[in-house]
Structure formats: C-alpha cells, structure tokens
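1. Here is a sequence with its predicted model. Questions after.
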Amino acid sequence: MADEGDILTDLDATPATGNGADNLPSAGIITQYVKDLSVENPNAPAVYQWKEQPQIDLQFNIGANKISDEVTEVELKVNVTAKTSQGNAYLIELVYCGLIGLRNVPEDQAHAFLFAEAPRLLFPFARSVVATAVQEAGFQPLLIDPIDFNGLYIQQLQAKREQEAAATPVGQA
C-alpha cells in the first residue's frame, strides 16, 4: 500500500513530452483587482430631488501592459457619466485589471486573448464594481449590459485592415 508521499510524487511527475519540456500553450488569469476607482457625486444633496432620469454615457477602453515574458496586465477601463439637464448626477471611473499568464502561445493568438478573451473574463467583476459604486453613491445600481468583446475585437481588426488597404498606393505614378 502506498503512503501519501508516494501519491504526491506520482501526481507531481512531469507530463511525458519527450524531453520533459513544458511546451504546451497555456493562458489564464493569475489574479484580478481594482487598480483605480473614482466615484463622484458632484451635485449631492440636490441631485436626490431631481425628477429627470439621467442619460447614461458609458465608455470602455482596453489596454495591455507587458510585465514579463509570460505575464501581462490587462486593463479594462470603464467610464460612466450620468447627466441630466440640471447637471451631472454621478461619474464613475474604474480601471479593473487582471494579470494574465501566457506561455507558448503564438503572437496572434496571444493578442486575441489579451484584447478579447481576457476582457470578457474580467467584465462581470468590473460590472459588479460599477453597480456597487453607483448604489453606494445613493442611486439605483447600474447594470451594464453584457458586451461582445470578441465581436468588437474582430470589428477592430477588420477596420484596421480596411484602413491599411486604403492607405496602400495602387498603381505607379
């Protein structure tokens, strides 16, 4: 009968890849966190007497900062402005980040993971932070609709290709 040490040793064995090297592609979130959060309620307490529903302006931006060869910080920036004819009801600025580990992933696939898949994975948590921040400012929670980050990524790639094609000179002068 094997003791616990024997079982752990068997589980820790490296996969049979011929030379023992870890050359399989892998990608995943190492950790995630709020990097920056700003909540402004500039017209309190008067804003709570306003009858008009605010118009919501929602902006997103995605950035990636390489930390090391295998780790990249992906930033999901969310800016929310709730405005009425009487002024701003509230402003929320959030930078929600994830440390993303990538190993043995081809560059084109790494780019797609960092700018489409990682934001998709981070979004529900950023959405929750925004909803809570709005509620803590004294308003009904703002529930942001899901976003198709993969679709947006493909649209941006197509737009970039079209722009590059339009900039390429045709014929000879």
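-> Sure thing, it's come through.

2. CA atoms for contacts and neighbours, from now on please.
-> Will do.

3. SS state for the most centrally placed residue in the chain?
-> Most central in the chain under Cα atoms, centre = their mean is Pro119, positioned 2.8 Å from the mean C-alpha point. Using DSSP: H, G, I helix; E, B strand; the rest coil, the structure places Pro119 in helix.

4. and the comparison structure, right after this:
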Amino acid sequence: MSETEPKGAAEQQSQVKLRIVTQFIRDLSFENIAAQKNLQGDVTPELAVEIGMDVRKRPTDDQYEIVNKYKVSSKNKADGTPIFLLEVDYAGIFHVENVPEDQLHPFLLIECPRMLFPYVRRIVSDMTRDGGFPPVNLEPVDFVALYRQEILRRAQQQQQQQQPSGNV
C-alpha cells in the first residue's frame, strides 16, 4: 500500500489547475454603417468573422492574460456595400498551474479562449441585435485549428525573413 500512496500524491500534485480570475471587455466598437449611409432597398447580408488571440504573462505567479480579438463585418452580397462592423477585444486573466512548459503556449491559446468564447458569443449577439440587426450567433470556434494556423503563419514569416534576397 505504501507504494500507491506516494504515486497518488504525485498525481494529485501534478494535476493541471485552471481558473478564471477575471474577465472583461477590453475594447468594443459597433458601427451601423447602413444607418449612417441611409442604405435602403434589397439587402442580402454576407458575414465575415476574423479572430485573433494574444497572450502575455502577468507579474503574479502562474497568471496569464489572454485576449480574444473578434471582428465581425457584414456587407451587402450584391454590391459589397458595408452594413455593419463589430470589433470586440475580450480578455481573461487565468491562473494556470502544473502545465509543462512545452505545453503551456498551446494550452493558453486553446483552452483559455475556449472558456471565454460563450461570453464573447453573447456580446456579439446582443450588440448586433441592439444595433438594429438580427442577432449574430457565432458558430463554435475550433481553437486547435486556429492555433495551428497561427503557428504555420509564424513559421512561414520566419522562413521568409531568413531567406537571403536575390540582389547582390
């Protein structure tokens, strides 16, 4: 029995701990371009959603600030006339323990945004509805795929910077 006790204690100590300390809107902008330009007639909206993520270590031990940046724009499908633009930066401060150093970056940019997403989704829905449009309900986001795309993009940028130019 004594062999299982230390093993159980070690497993308990190394268990990942994740807690949201706080979350908040860092920046929010909604432009009703259709109302500003008095857009009338037959309008068929076409939505585009862009997502960015940022992470930084906070001075407090084991705390990180994650910022999800959403840009939701709508244009008239027929002529490309802008209808509305919504930009929201939503941040969360997380307390994270027992994540191996080599897994920390993906953990912070996948798990933490996944926890914040329902709140951002509600904000986007409320803002578009309050702006005079049908509420936009964001589709679930595959944060693993977003993370992989970002890593690939950064690797390509590094590769381009390291290539010598053709001029001598």
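-> Cool, got the structure. This structure is a prediction, so every number in the text was calculated from the model and none was measured.

5. And the TM-score between these chains?
-> Once superposed, chain against chain, the TM-score is 0.74 (TM-score structural alignment, normalised by the length of the second structure); 149 aligned residues with a Cα RMSD of 2.7 Å.

6. check contacts around the counterpart of the residue nearest to the centre of the first structure in the second structure.
-> For Pro119 of the first structure, the aligned position in the second structure is Pro113, judged by TM-score structural alignment. Residues in contact with Pro113 of the second structure (Cα atoms under 8 Å, 6 or more residues apart in numbering) are 66-68, 143.

7. cool, and Gln63 of the second structure?
-> 57, 93-96.

8. Alignment lookup: Lys77 of the first structure to the second structure.
-> Per TM-score structural alignment, the equivalent position to Lys77 of the first structure in the second structure is Lys69.

9. So which of the contacts of Gln63 of the second structure is the closest to Glu50 of the second structure?
-> Ile93 (22.1 Å; Cα to Cα).

10. Could you check how many residues crowd around that closest one?
-> 21 (other Cα atoms under 10 Å).

11. That one: what's it in contact with?
-> 20-23, 63-66.

12. Please, where are all the helices along the first structure?
-> 4-11, 107-112, 118-136, 149-167 (DSSP state H).

13. which residue numbers in the second structure go with the longest strand anywhere in the first structure?
-> Secondary structure assigned by DSSP state E gives strand 87-103 as the longest strand of the first structure. Strand 87-103 of the first structure corresponds to residues 81-97 in the second structure, going by TM-score structural alignment.

14. How far off centre is the matching stretch?
-> 7 Å (Cα atoms, centre = their mean, to the nearest Å).

15. Can you tell me how far the residue nearest to the centre of the first structure is from Val78 of the first structure?
-> As judged by Cα to Cα, to the nearest Å, Pro119 of the first structure and Val78 of the first structure stand 11 Å apart.

16. Can you report how many residues neighbour the match of Lys77 of the first structure?
-> Neighbours of Lys69 of the second structure (other Cα under 10 Å): 19.
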